[in-house]
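# got a predicted structure here, sequence first:
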Amino acid sequence: MKRLSQFGRRLLGVGAMLLAGAAHAADYPTQPISLVVPFAAGGMTDVLARQLAKTMQKALGQPVVVENRLGAGGIIGAERVARSKPDGYTLMVTTTAHVVNPSITKQLPYDTERDFAPVALLASTPNVLVVNPAVPAHNLPELVAYAKRTGGLSYGSSGTGGTTHLSGALLAGRTGAPLLHVPYKGTAAAVNDLLGGQIQASFVDALTATKYIQAGKLTPIAVTTRTRNAMLPNVPTVAEQGVPGYETEIWIGFYAPAGTPPAIVNRLNELAVSSMNEPAFRNTLLQQGTTPGQMGVPEFRSFVSAEIRKWGSIVKDAHIEAQ
């Protein structure tokens, strides 16, 4: 009887916690919400986060503030969220770098799977290999030949460990082209130096790259996905230009700290999917080669887990050692 009594008390305690969580979720939100973006303003991640913040603020009736917390390839911003209370008031929008970092960083200050609750996929897009028009190349074989002939080609990325960095590392490993990686704190900074000629090439998300390609300010060489992009139909893939099996993609995810009540996570997922698929914004994304997300919470959680393992294999294939 004593054991049953102890079990009963534990059961009542769990029930009380669940009821408290449900009550908290029902009242949510009662204060401003911080949306942490671990990269600089102006890039794809920041654009999507601000669209999401606008939707959330309107639907939830509380201020939603985008907080750009830069540094360490997204790790500094992610750590801030991982250490926050799981109450739905500190959230994160970040790139594929989040699922790559476990493979390239020896000692992360958090566990990527255990310390975060995946909420929603916001959008996905190919990376586009683009060059400054001064570079005498219009396709991948010409670019590889130019890099080998001149002894090296500098390419910028949005930060060490992100897909824009790894896309170049994987290409260098598969082709033998001497590519010099130049990391920046965000896409906007890399593109700015590419336009100015300080670097020669970059892997840039299609959302950002399309407008510069259409304006003739950057020359597209290849898209990194398995198939061509509908908005860049004349730009061949890396794979079809002599690098079979090559494929990388950038996607932006929405996360909460682990332990956030499921009711809050589900509500945030609904708002995220609605925000990315708002007709005018969805049309803008599609016109710029970007696909808005539509995953539910369980599907996105499984997707994140699979991506951690996929990028681990890419890092291994690219012979990149964890630092």
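Ah, there it is.
# CA only for contacts and neighbour counts going forward, please
Fine.
# what does stretch 193-200 rub up against?
Here stretch 193-200 makes contact (Cα atoms under 8 Å, 6 or more residues apart in numbering) with 131-132, 134-135, 153-156, 201-202, 217-218.
# grab the most central residue of this protein for me.
Centroid-nearest residue in the chain, with Cα atoms, centre = their mean: residue 95, separated by 1.5 Å.
# distance check, that residue against residue 186.
Using Cα to Cα, to the nearest Å, residue 95 is found at 11 Å from residue 186.
# do the same with residue 312
Distance, residue 312 to residue 186, using Cα to Cα: 22 Å.
# neighbour count: these two, which is higher?
Neighbour count, other Cα atoms under 10 Å: between residue 312 and residue 186, residue 186 has more, with 26 against 18.
# now that one: how far from residue 35?
Applying Cα to Cα to residue 186 and residue 35 gives a distance of 17 Å.
# here comes the other one, which I'd like you to weigh against the first:
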Amino acid sequence: MRRALLALLLLLAALPAQAVDPLRLVSGFAPGGPTDQLARVMAPVLGQLLDRPVVIENRAGAGATIAAAAVARAAPDGNTLLIATSSFVITAATMANLPYDARRDFEPLYFLGEVQTLLVVAPTLGVTSMAELVAMARSGRQMNYASAGVGSTMHIAGELFNIAAGTPVAHVPYRGVPPAMAGMLAGNVHMMNADLPVLRPFVLDRRVVPLVVYSPRRSPQLPDVPSAAEVGMPQLDMSNWYGILAPAGTPQPVMRRLEAAFAAARVQPDVAPRFADGGVSEPMGADAFRAKLAAEFDRWVPLLQRAGIRAE
């Protein structure tokens, strides 16, 4: 690890310096959410390594497509980057007439990591297992779930539950994770799926009830919560990843410099423990991220189109 980090830092120093324009990291989600939090952990260290200001721009709404469109239109000069999540692929599969081509208009730069998805319900619902939740949702009772917006991973996770359980739980979209969580805690919605690190504090203080991890395996952060395979719903397999995308056509020397900076920042003492504490997996460089992104498109686009899930 030390040798790899040294090589990255040497590359960073050797490449030509950029102009002192701010580096804009554009997020499609509201301030305070998990994407925003990870970006703000990285930004100060990244700015020091690049010797330039790093600014987080939150352009929430429309399943993060507003932010993606802004970056797709930006000059490919390394000054504007997208903080993408799994919803980047989801929207390509569920939204018609996007103002950009998700496969052609972006270049994978760095993969920050991914986290598991957790399903929780309100304590007032009175259920403590997936079997009880499914039975209630099938009973004819009107039920709903919160999401961070149409086309978000939380939206798709909720619809995956409906498909797996054969239930009609209604979707209630909010403008980001924090307002969705507020709606959940206020009792305005019955259930929600979100990144496990986001929900874990509310689980620990018993403000929500965890039912299942959308994964073949349990989470070490919440080892008492069963996996999807254990509750007989292996099709509930979904994580949320975070990665950095640049506009297509960004020069390779600029891409290499930025990749080296993100790689160096990700392992710094002020950053790595914060990601680890949040349950975020190990990062990957541009080549591995490119392969993962292609695999994500290959999985989700046909799956969601077959399921008829559309973001109107």
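Here it is on my side, so go on. Since the structure is predicted, the reported quantities are computational estimates derived from the model, not experimental observations.
# returning to that earlier point: as TSV, the contacts of stretch 193-200 of the first structure with neighbour count and secondary structure would be great.
Putting those into TSV (neighbours: other Cα atoms under 10 Å; DSSP: H, G, I helix; E, B strand; the rest coil) gives the following:
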residue	neighbour count	secondary structure
131	27	strand
132	23	coil
134	10	coil
135	16	coil
153	20	strand
154	17	strand
155	24	strand
156	29	strand
201	33	strand
202	30	strand
217	16	coil
218	24	coil
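# among the residues you listed, which pair sits farthest apart?
The distance between the two most remote of these (Cα to Cα) is 18.6 Å, for 153 and 217.
# and residue 77 of the second structure? What does it align with in the first structure?
Superposed on the first structure with TM-score structural alignment, residue 77 of the second structure falls opposite residue 87.
# could I get the contacting residues of that match?
Shown in contact with residue 87 of the first structure (Cα under 8 Å, 6+ apart): 260-261.
# at 7 Å instead, please
Counting by Cα atoms under 7 Å, 6 or more residues apart in numbering, residue 87 of the first structure makes contact with residue 260.
# kindly report the same for the one 5 residues further on.
Residue 92 of the first structure makes contacts with 35-37, 81, 254-256, as judged by Cα under 7 Å, 6+ apart.
# correct me, but residue 311 of the second structure touches residue 95?
Yes - Residue 311 of the second structure is in contact with residue 95 according to Cα atoms under 7 Å; the separation is 5.3 Å.
# name the SS class of the aligned residue in the first structure for residue 245 of the second structure, please.
Under the alignment by TM-score structural alignment, residue 245 of the second structure pairs with residue 255 in the first structure. Here residue 255 of the first structure is recorded as strand under DSSP: H, G, I helix; E, B strand; the rest coil.
# ditto for residue 67 of the first structure
Relying on three-state DSSP, one would call residue 67 of the first structure strand.
# which one in the second structure is aligned with it?
Aligned partner of residue 67 of the first structure by TM-score structural alignment: residue 57.
# so where is the biggest strand by length in the first structure in the second structure?
What stands out as the longest strand in the first structure, according to DSSP state E, is strand 116-125. The counterpart of strand 116-125 of the first structure in the second structure, using TM-score structural alignment, spans residues 106-115.
# average distance between the matching stretch and the first structure?
Following the fit onto the first structure, the mean deviation recorded for stretch 106-115 of the second structure is 0.9 Å by mean Cα distance after the TM-score superposition for the first structure.
# residue contacts, residue 158 of the second structure?
145, 193.
# that one is in what secondary structure piece?
helix 153-165 (DSSP states H and E).
# picking up where we left off before, could you tell me how far the match of residue 77 of the second structure is located from residue 216 of the first structure?
For residue 87 of the first structure relative to residue 216 of the first structure (Cα to Cα), the value is 47 Å.
# can you count the residues close to the counterpart of residue 199 of the first structure in the second structure?
The pairwise alignment with the second structure assigns residue 199 of the first structure to residue 189, based on TM-score structural alignment. By other Cα under 10 Å, the residues close to residue 189 of the second structure number 23.
# which SS class is residue 11 of the first structure?
Residue 11 of the first structure ends up helix, using three-state DSSP.
# counterpart of it over in the second structure?
In the second structure, no residue is paired with residue 11 of the first structure, using TM-score structural alignment.
# now residue 37 of the first structure
Match for residue 37 of the first structure (TM-score structural alignment): residue 27.
# tally of neighbours for that match?
Burial measure for residue 27 of the second structure: 26 neighbouring residues, criterion other Cα under 10 Å.
# residue contacts, it?
36, 57-59, 67, 82-83.
# ok, of those, which come out buried?
Neighbour counting by 16 or more other Cα atoms under 10 Å classes 36, 57-59, 67, 82-83 among those as buried.
# most widely separated two among those?
Among these, 36 and 67 lie farthest apart (Cα to Cα), at 12.8 Å.
# can you give me the strands for the stretch 101-250 of the second structure?
106-121, 144-147, 170-173, 191-195, 209-213, 239-247 (DSSP state E, counting those that start in this stretch).
# helix, strand or coil: sort out the match of residue 77 of the second structure for me.
coil.
# could you measure it against residue 288 of the first structure, distance?
Between residue 87 of the first structure and residue 288 of the first structure the computed distance is 35 Å (Cα to Cα).
# do the same with residue 122 of the first structure
For residue 122 of the first structure, the distance to residue 288 of the first structure - Cα to Cα - is 15 Å.
# so which of the two has more stuff around it?
residue 122 (28 against 21).
# tally of neighbours for the residue nearest to the more buried one when sequence neighbours are not counted?
Closest residue to residue 122 of the first structure apart from its sequence neighbours, by Cα to Cα, 6 or more residues apart in numbering: residue 293 at 4.7 Å. Applying other Cα under 10 Å, we find 22 residues neighbouring residue 293 of the first structure.
# in the stretch 201-312 of the second structure, which spans are helices?
252-266, 272-277, 286-307 (DSSP state H, counting those that start in this stretch).
# what sits against the counterpart of residue 236 of the second structure in the first structure?
Structural alignment (TM-score structural alignment) places residue 236 of the second structure against residue 246 in the first structure. Residue 246 of the first structure makes contact with 238-239, according to Cα under 7 Å, 6+ apart.
# mind running it again at 10 Å?
167, 170-171, 174, 224-226, 237-240, 314 (Cα atoms under 10 Å, 6 or more residues apart in numbering).
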